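Colleague: Could you look at this predicted model? Sequence included:
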Amino acid sequence: MTLRVGLLAEGAAPYGGPVVDFAEALTKAVDRSGLSLERIQHHLAARGMQVSLSTLSYWRRGRSRPERPESLKVVAALEDLLDLGEGFLTDRLGDKRPRGRWVGQAMSIEDMWDSRATDLGEVMARIDRLQPTASTYVSVQDRQVIGPDRREVSNRCTGVVQALEDGVDRFLAIQLADATDLGVPSIEAGPPCRLGRVRGEDSTGFLVAEILFDRMLRAGETALVDYTVRMRPGADSEVCDRRFLRPVGEYTLQIDFHPDAVPARCYEFARPSLQEPETALNDLWIGTTASTHIHVRNIKPGIRGVRWEWE
């Protein structure tokens, strides 16, 4: 069973060059049309295209750009909807951005979720008037509990989130259930944060939840977060990972196994993106408390996690 945890609020930095040209062209076209992003989203949905308000806002602000075939179809529809010439926006995208490199720039949602990015967008679209927030983890710790039946019980996340611009008061936590799970997990938040809107769909396996800070942040200010995801597993657990869209200063992942369910082998792995294979890094020692962990500093965008074998 796979546990995947992400943070959508990790707004990507502008890529510069052609991406900024695309963002500026889209912004001017939207402003000229007089349509809100909500109305644009509604018109696209009427054409059978599901895209989240977060994605549209990211495109406008140059924080990400459309690259997947599904996204490019949305861009073509925008050209028609906004009364632009064919190729007006598409031609401004430039060459496809290199993928899968361990670089300091941010990655897009599509890098981290691949073909599931469309499913994620559909779930996000069900949160009315959702707007992305420019924030990122300074440090984060995950603590996963495995029960006596070898199945995951819960994952608690605590961390420090920093605002990248003024007016940030929340971020989005994302959880993807494994195909063998009995349904999407539940989520709860503890002080000093609390839950906002929550959407989950068994059909896609995604859970998307707003984690609300105890105050509105200015750029550079930080907030503490504390939330717990409770699983509905249907098979043995084998892996826990987190997907980082932006560089993070410090990450700790702790796995607490039940004394009656200790795996035969446990190791750390890394994956630059879903387009590249996993690389096993280090075998991990499981101590007398049936627990193991990894602690990583200066993490680049990508996937980091722990995998284990029962036999």
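Modeller: Great, that's in hand. Numbers count the residues shown, from 1 in each chain.
Colleague: For the rest of this, base every contact and every neighbour count on C-alpha atoms.
Modeller: Fine.
Colleague: list the contacts for Leu212?
Modeller: Contact analysis of Leu212 by Cα atoms under 8 Å, 6 or more residues apart in numbering lists Asp169, Arg170, Phe171, Cys193, Arg194, Leu195, Gly196.
Colleague: Adding secondary structure, neighbour count and distance to Val103, write these out as a markdown table.
Modeller: Below are those laid out as a markdown table (DSSP: H, G, I helix; E, B strand; the rest coil; neighbours: other Cα atoms under 10 Å; distance: Cα to Cα, whole Å):
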| residue | secondary structure | neighbour count | distance to Val103 |
| --- | --- | --- | --- |
| Asp169 | strand | 20 | 28 |
| Arg170 | strand | 28 | 27 |
| Phe171 | strand | 26 | 24 |
| Cys193 | coil | 19 | 31 |
| Arg194 | strand | 17 | 33 |
| Leu195 | strand | 17 | 33 |
| Gly196 | strand | 14 | 33 |
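Colleague: so which of these comes closest to Val225?
Modeller: Cys193 (5.7 Å; Cα to Cα).
Colleague: How about that closest one: what's its closest non-neighbour residue?
Modeller: Phe213 (4.8 Å; Cα to Cα, 6 or more residues apart in numbering).
Colleague: what's the neighbour count on the one you found?
Modeller: 22 (other Cα atoms under 10 Å).
Colleague: Quick check: it vs Leu253, distance?
Modeller: 23 Å (Cα to Cα, to the nearest Å).
Colleague: Equivalent analysis for Arg232, please.
Modeller: Counting by Cα to Cα, the gap from Arg232 to Leu253 is 20 Å.
Colleague: of the two, who's got more company?
Modeller: Using other Cα under 10 Å, the more surrounded residue of Arg232 and Leu253 is Leu253, with 23 against 19.
Colleague: adding another structure so you can compare the two:
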Amino acid sequence: MPGPPFRPVGPARRPELLQALRTGPFDLALRTAIRASGLSLEGIQRRLDRRGVQVSVSSLSYWQRGRSRPERPDSLAAVRVLEEVLGLHRDELVVLLGPRRPRGRWVEHVPGSLDYASTFGDPAVEGVLADLDPRTNARLETLHTRVDVHIGARREERRVDIVQVVRALAAGVDRLILLTQAKPEMSAGADLGLSDLVGCRLGRRRVDRERGLAAAELLLDLVLGPGQCTVVEYSYAYPSKQVATHYQRMVRFPGKNLVLRALFDPADLPAGCTALWRPQHDAPPSSDEQLRVSPVGHACAVFPDVTPGIYGLSWEWNEDLAPVPPRAG
């Protein structure tokens, strides 16, 4: 037999809460229930944690603002505990979620494509993309991508330069979405470390500092029709003193001709460099290839047929050779 409903633990329900729980939508009902409870998001998170449920403050914030919603089984289970924390009856929030939203005919249309969570290993990716159309990149086919990873004299990653040739699969294609890292000081109005844009300009930007994620629209200079192509170029840099040992590029859709190049300082070459691929974030490498590092410091991997997954370069440093010390002043 089903258990008894949860008893409200807060004050008598106000009309706005009753209305929101009756008609939804989910984000409005959750936001109203949180306000009625008098609890902060941090306080709710602590109460969930004491009940063995792990939900980040950013996820709670996204849910109540409608930027994402719980859909996976563990998230739905968390909502049931959240009902208890907020003093609601069983399933009062869950019923407002309805069936799981389709991920768009374009994602389903591309055979073998991966969702963002499988590729990046963090469900919060969908949150940072919540009000950007997740189908955007599925409307484009990537014909060629070249990535140049510049490694400095102190073994740090200095800059990454990217050139992409894309072809539209539908009418009215005018943008693509880029996911990247977010630094703690980064704001949604910042350039996200992007520079030297060619064939495109920055559109809307979203930042999740807690998860270290950022998303940006690159608005194409040309609106493409089916079969039309364009070239976009951009660079990004995140100043760091950490020694770099790898680079990864996440690919969600099948494509063609991916070129990854690591450009090392000729005065400090790595002991070895390897090209890697794995089908998703939590899988071991399915293939690896030892690369030759040229005397001028270039190591290059070419993938002529690109299947979705994680592509990367990994290198090892000679431990007996210290990197060039920083200059005084």
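Modeller: Noted; the coordinates are in hand. Only a predicted model underlies this, so the values are computations on that prediction, with no experimental measurement involved.
Colleague: After superposition, what is the TM-score?
Modeller: Superposed pair, TM-score by TM-score structural alignment, normalised by the length of the first structure: 0.67. Supporting alignment: 242 aligned residues with a Cα RMSD of 3.4 Å.
Colleague: one step back: roughly how far apart are the residue nearest to Cys193 of the first structure and Glu221 of the first structure?
Modeller: Taking Cα to Cα, one finds Phe213 of the first structure at 12 Å from Glu221 of the first structure.
Colleague: What of Glu188 of the first structure?
Modeller: 24 Å.
Colleague: Then Ala45 of the first structure?
Modeller: 37 Å.
Colleague: Same check on Val168 of the first structure?
Modeller: Taken as Cα to Cα, the span from Val168 of the first structure to Glu221 of the first structure is 9 Å.
Colleague: Please apply the same query to Asp142 of the first structure.
Modeller: With Cα to Cα as the criterion, Asp142 of the first structure and Glu221 of the first structure are 22 Å apart.
Colleague: For the two, indicate the residue with more neighbours.
Modeller: Shown here are Asp142 of the first structure and Glu221; by other Cα under 10 Å, Asp142 has more neighbours (22 against 15).
Colleague: which residue in the second structure lines up with the more buried one?
Modeller: Using TM-score structural alignment as the criterion, Asp142 of the first structure maps onto Val147 of the second structure.
Colleague: Hmm, Val163 and that match touching each other?
Modeller: Yes - look at Val147 of the second structure against Val163 with Cα atoms under 8 Å: they come within range, at 6.7 Å.
Colleague: Show the subsequent helix or strand relative to the longest helix seen in the first structure.
Modeller: When the first structure is parsed with DSSP state H, its longest helix is helix 18-33. For helix 18-33 of the first structure, the succeeding helix or strand toward the C-terminus, using DSSP states H and E, is helix 37-46.
Colleague: tilt between that next one and helix 18-33?
Modeller: 100 degrees (axes from the mean of the first three to the mean of the last three Cα atoms, to 10 degrees).
Colleague: Give me the contacts around helix 37-46 of the first structure.
Modeller: Contacts of helix 37-46 of the first structure (Cα under 8 Å, 6+ apart): Gln50, Val51, Ser52, Leu53, Leu56, Ser57, Val74, Ala77, Leu78, Leu81, Arg129.
Colleague: same thing but at 10 Å, please
Modeller: 30-31, 33, 35-36, 47-54, 56-57, 74, 77-78, 81-82, 125, 128-131 (Cα atoms under 10 Å, 6 or more residues apart in numbering).
Colleague: wait, what's in contact with the residue most central in space within the second structure?
Modeller: Ranked by distance to the mean C-alpha position of the second structure (Cα atoms, centre = their mean), the top residue is Val125 at 3.9 Å. Going by Cα under 10 Å, 6+ apart, Val125 of the second structure touches Ser68, Asp115, Tyr116, Ala117, Thr119, Leu179, Asp208, Arg211, Gly212, Leu213, Ala214, Ala215.
Colleague: just His298 of the second structure next, same as before
Modeller: Counted by Cα under 10 Å, 6+ apart, His298 of the second structure has contacts Asp148, Val149, His150, Arg261, Ala262, Leu263, Phe264, Asp265, Pro266, Leu269, Leu291, Arg292.
Colleague: Columns secondary structure on top of these, output as TSV?
Modeller: Shown next, in TSV, are these (DSSP: H, G, I helix; E, B strand; the rest coil):
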residue	secondary structure
Asp148	strand
Val149	strand
His150	strand
Arg261	strand
Ala262	strand
Leu263	strand
Phe264	coil
Asp265	coil
Pro266	coil
Leu269	coil
Leu291	strand
Arg292	coil
